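J.: sequence unknown, structure follows:
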């Protein structure tokens, strides 16, 4: 039995020799990412099936300053019924939910109430999201608060300055402390790749996060000027593959920010399948951080089932 299917990533000692000689060729990464998505065409029932898979991997997210318990409850209702029942029935699917609902720590309790009795997990951002520029003890306290409120998963942000300075030991120590604070909650480490300057930094930070015990590595907060891109994702997936080859443990991947269309959902799944294999295309190893993406997927599913695009008023309430 693959131990990674039954055990979380426990992390390793900090092992710089696994990553300190990495030097990513940016033009080559861009060409590879572009060619992968260009040569795979998904049509008709195949496209519809891949879009439904994308839905079950979405972390449906609200991270706005004006979030309220009612808004969170509405989002949770959408997570529990993201696609209209009659459309699922037409495709031979009995039920479907999103992968999780992601909120701020103070909204975790509201999400827990709204999702009570379901298997949809609650994810919470923490550690001074999105910048992470808070003292470490306060960041750890925020993790513990979210966990105690009932969060099943914690999306933490790393200290970008430690990456830019190459202080891998300090970054590893912070992430280990965060992993411990998460306890049984899964830790998704947000690298904020748009602020790490180079793909080489992205690759090295990915390795450090996994060595510190991250269950997922995530591209972005969604608040940076540049969020998830295919070349960045390619580099992170290669790091995940290398870590799995070395340790036998599978780490999940979450692109976030900038994925807005059904085509985006297909492109990222193609990249996952090509680089890591279809075993990674499930919610335990792949999530998409999104708020507006689901609307376009709903439109495409409606078109597949009925032959026409539904009016926005006919779609699941957002």
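T.: Done, it's in. The shown structure was predicted, so the numbers you read here are calculated from the model rather than taken from an experiment. Numbering: from 1, shown residues only.
J.: when you work out contacts or count neighbours from here on, use the C-alpha atoms and nothing else.
T.: Noted.
J.: for residue 133, which three-state class applies?
T.: Of the three states, residue 133 takes coil according to DSSP: H, G, I helix; E, B strand; the rest coil.
J.: near the nearest residue to it once chain neighbours are set aside, how many other residues are there?
T.: Distance criterion CA to CA, 6 or more residues apart in numbering; nearest residue to residue 133, sequence neighbours excluded, is residue 159 at 7.3 Å. By other CA atoms under 10 Å, 21 other residues sit near residue 159.
J.: how close does residue 159 get to residue 48?
T.: Look at residue 159 and residue 48: by CA to CA, to the nearest Å, they are 39 Å apart.
J.: do the same with residue 157
T.: 34 Å.
J.: before we move on, what about residue 143?
T.: For residue 143 relative to residue 48 (CA to CA), the value is 37 Å.
J.: tell me which of those two has more neighbours.
T.: Remark: of residue 143 and residue 48, residue 143 carries more neighbours, 31 against 22, as counted by other CA under 10 Å.
J.: for the residue most central in space within the chain, what are its contacts?
T.: Residue closest to the average C-alpha location in the chain (CA atoms, centre = their mean): residue 254, at 2.4 Å. Listed by CA atoms under 8 Å, 6 or more residues apart in numbering, the contact set of residue 254 reads 216, 217, 218, 219, 286, 287, 288, 289.
J.: can you pull out the strands in this protein?
T.: 58-61, 100-103, 122-125, 153-157, 186-190, 216-218, 252-254, 288-290 (DSSP state E).
J.: turn the ones you listed into JSON lines, including distance to residue 178.
T.: Shown next, in JSON lines, are the strands of the chain (distance: least, CA to CA, whole Å):
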{"stretch": "strand 58-61", "distance to residue 178": "21"}
{"stretch": "strand 100-103", "distance to residue 178": "18"}
{"stretch": "strand 122-125", "distance to residue 178": "12"}
{"stretch": "strand 153-157", "distance to residue 178": "8"}
{"stretch": "strand 186-190", "distance to residue 178": "8"}
{"stretch": "strand 216-218", "distance to residue 178": "13"}
{"stretch": "strand 252-254", "distance to residue 178": "17"}
{"stretch": "strand 288-290", "distance to residue 178": "21"}
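J.: A further structure is provided below for comparison with the first:
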């Protein structure tokens, strides 16, 4: 998808977020009852299918990525698969090679654009996207230039993301807002310029910030997604990432999406969970295998 024709940034400039209303709604979401017994097993299974299985460590090696892919294929042989494998650009060839050897069609996602800080020159960030795509990445997780957002340069941010969109080509583009560094809920909402610029997803965090995925910020982001859909008819996906560690938390994120966006978003093409390495994934999977109703 190329950049949207919706470039009326006056929409963005007029936005104001009611903080108290956001916090109240987030409390309501956290108080929702989660499914039990066989229904819980079904929802946990759905959570697993929406996970981007991720390794973004400084000591990642080809063998680490290969082992990650092998573990994924072991799960696949048991009838469970995640949405994608996410790695650094330098590790994309390793992941593609391992999955190809296992005859897997699972997509490889790559972070890019100077992840996690996004503080490298624009041309360097663009080239990183191009290289990841040429190496076989089917999805690219970009980070925004937070300086542009914090200082209110929304048109410049829009232009940058449009360039990333073009560099991605046919690859899906997830745009990471790094919400813990944007300062206000209003800045988070105004980052809907990422949707205007052609993002397939908006994502809360890199997982490297002090504050990552939180329910109040998620409310602001999914409301922006809903408003954008009502204005344009185009559905943009949502990905919370960072700090999601338990099966119970994954159920609550699914409940939030169902409540705020509806059933259409409860699928991997519109909802992903960011899970560092295997923590969330294995917790969900373990719960499934131990559930009598599932077995």
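T.: Sure thing, it's come through. Keep in mind it's a predicted model, so treat the numbers as computed, not measured.
J.: mind jotting down where the helices sit in the stretch 101-250 of structure 2?
T.: 122-134, 146-150, 154-168, 185-190, 193-196, 215-232, 247-260 (DSSP state H, counting those that start in this stretch).
J.: out of these, indicate the one that is most buried.
T.: Highest mean neighbour count among the helices of the stretch 101-250 of structure 2 (mean count of other CA atoms under 10 Å): helix 193-196, with a mean of 25.
J.: what helices and strands are in contact with it?
T.: The contact analysis (3 or more CA pairs under 8 Å, 6 or more residues apart in numbering; DSSP states H and E) places helix 193-196 of structure 2 against helix 154-168, strand 201-203.
J.: distance to residue 76 of structure 2 for these - can I get that in JSON lines?
T.: Below are those laid out as JSON lines (distance: least, CA to CA, whole Å):
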{"stretch": "helix 154-168", "distance to residue 76 of structure 2": "28"}
{"stretch": "strand 201-203", "distance to residue 76 of structure 2": "25"}
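J.: now the counterpart of residue 119 of structure 1 in structure 2: closest residue in space that isn't a chain neighbour?
T.: Structural alignment (TM-score structural alignment) places residue 119 of structure 1 against residue 105 in structure 2. In this structure, residue 105 of structure 2 finds its nearest non-sequential neighbour in residue 99, 7.2 Å apart by CA to CA, 6+ apart.
J.: quick one: that neighbour and residue 85 touch, right?
T.: No - counting by CA atoms under 8 Å, residue 99 of structure 2 does not reach residue 85; the two are 9.5 Å apart.
J.: and these two? Which one has more around it.
T.: residue 85 (26 against 21).
J.: distance of whichever residue in structure 1 pairs up with that one relative to residue 280 of structure 1?
T.: With TM-score structural alignment as the criterion, residue 85 of structure 2 lines up with residue 101 in structure 1. As judged by CA to CA, residue 101 of structure 1 and residue 280 of structure 1 stand 20 Å apart.
J.: ditto for residue 214 of structure 1
T.: In terms of CA to CA, residue 214 of structure 1 sits 16 Å off from residue 280 of structure 1.
J.: which of those two has more neighbours?
T.: Neighbour count, other CA under 10 Å: between residue 214 of structure 1 and residue 280, residue 214 has more, with 28 against 19.
J.: counterpart of that one over in structure 2?
T.: By TM-score structural alignment, residue 214 of structure 1 lines up with residue 199.
J.: equivalent analysis for residue 50 of structure 1, please.
T.: So, by TM-score structural alignment, residue 50 of structure 1 is matched to residue 43.
J.: show me what contacts its match?
T.: 35, 251.
J.: ok, residue 227 of structure 1 - contacts?
T.: 192, 193, 194, 219, 220, 221, 256, 257, 258.
J.: any idea how far residue 179 of structure 2 is from the aligned partner of it in structure 2?
T.: Following TM-score structural alignment, the counterpart assigned to residue 227 of structure 1 within structure 2 is residue 212. Using CA to CA, residue 212 of structure 2 is found at 7 Å from residue 179 of structure 2.
J.: what's the overlap in contacts for these two?
T.: 204, 205.
J.: residues near the residue nearest to residue 166 of structure 2 when sequence neighbours are not counted, how many?
T.: The shortest distance from residue 166 of structure 2 to any non-neighbouring residue, by CA to CA, 6+ apart, is to residue 2 (6.7 Å). Residue 2 of structure 2 has 15 neighbouring residues, counting by other CA under 10 Å.
J.: quick check, residue 2 of structure 2 in contact with residue 165.
T.: Yes - using CA under 8 Å as the test, residue 2 of structure 2 is close enough to residue 165 to be in contact (6.6 Å).
J.: check the contact lists of these two and give me the overlap.
T.: Common neighbours of residue 2 of structure 2 and residue 165 (CA under 8 Å, 6+ apart) are 197, 198.
J.: ok, now which ones touch residue 196 of structure 2?
T.: Counting by CA under 8 Å, 6+ apart, residue 196 of structure 2 has contacts 3, 4, 5, 6, 7, 158.
J.: rerun at 7 Å
T.: 3, 4, 6, 7 (CA atoms under 7 Å, 6 or more residues apart in numbering).
J.: hmm, back to that, how far away is the residue mapped onto the residue nearest to the centre of structure 1 from structure 2 from residue 176 of structure 2?
T.: Using TM-score structural alignment, the partner of residue 254 of structure 1 in structure 2 is residue 239. Here residue 239 of structure 2 is placed at a distance of 9 Å from residue 176 of structure 2 (CA to CA).
J.: residue 22 of structure 2 too?
T.: Distance, residue 22 of structure 2 to residue 176 of structure 2, by CA to CA: 21 Å.
J.: neighbour count winner among these two?
T.: residue 176 (26 against 18).
J.: what's the counterpart of the more buried one in structure 1?
T.: Per TM-score structural alignment, residue 176 of structure 2 is aligned with residue 190.
J.: what does residue 229 of structure 2 give?
T.: Aligned partner of residue 229 of structure 2 by TM-score structural alignment: residue 244.
J.: mind checking how far that match is from residue 251 of structure 1?
T.: Counting by CA to CA - residue 244 of structure 1 and residue 251 of structure 1 are separated by 8 Å.
J.: before we move on, what about residue 65 of structure 1?
T.: The value you get for residue 65 of structure 1 to residue 251 of structure 1, if CA to CA is used, is 31 Å.
J.: show me which of the two is the more surrounded one.
T.: Between residue 65 of structure 1 and residue 251, counting by other CA under 10 Å, residue 251 is the more crowded of the two (25 against 7).
J.: CSV please, covering the contacts of residue 227 of structure 1 and showing distance to residue 148 of structure 1 and neighbour count.
T.: Converted to CSV, these look like this (distance: CA to CA, whole Å; neighbours: other CA atoms under 10 Å):
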residue, distance to residue 148 of structure 1, neighbour count
192, 26, 25
193, 29, 27
194, 31, 21
219, 26, 27
220, 25, 26
221, 23, 26
256, 25, 26
257, 27, 20
258, 31, 19
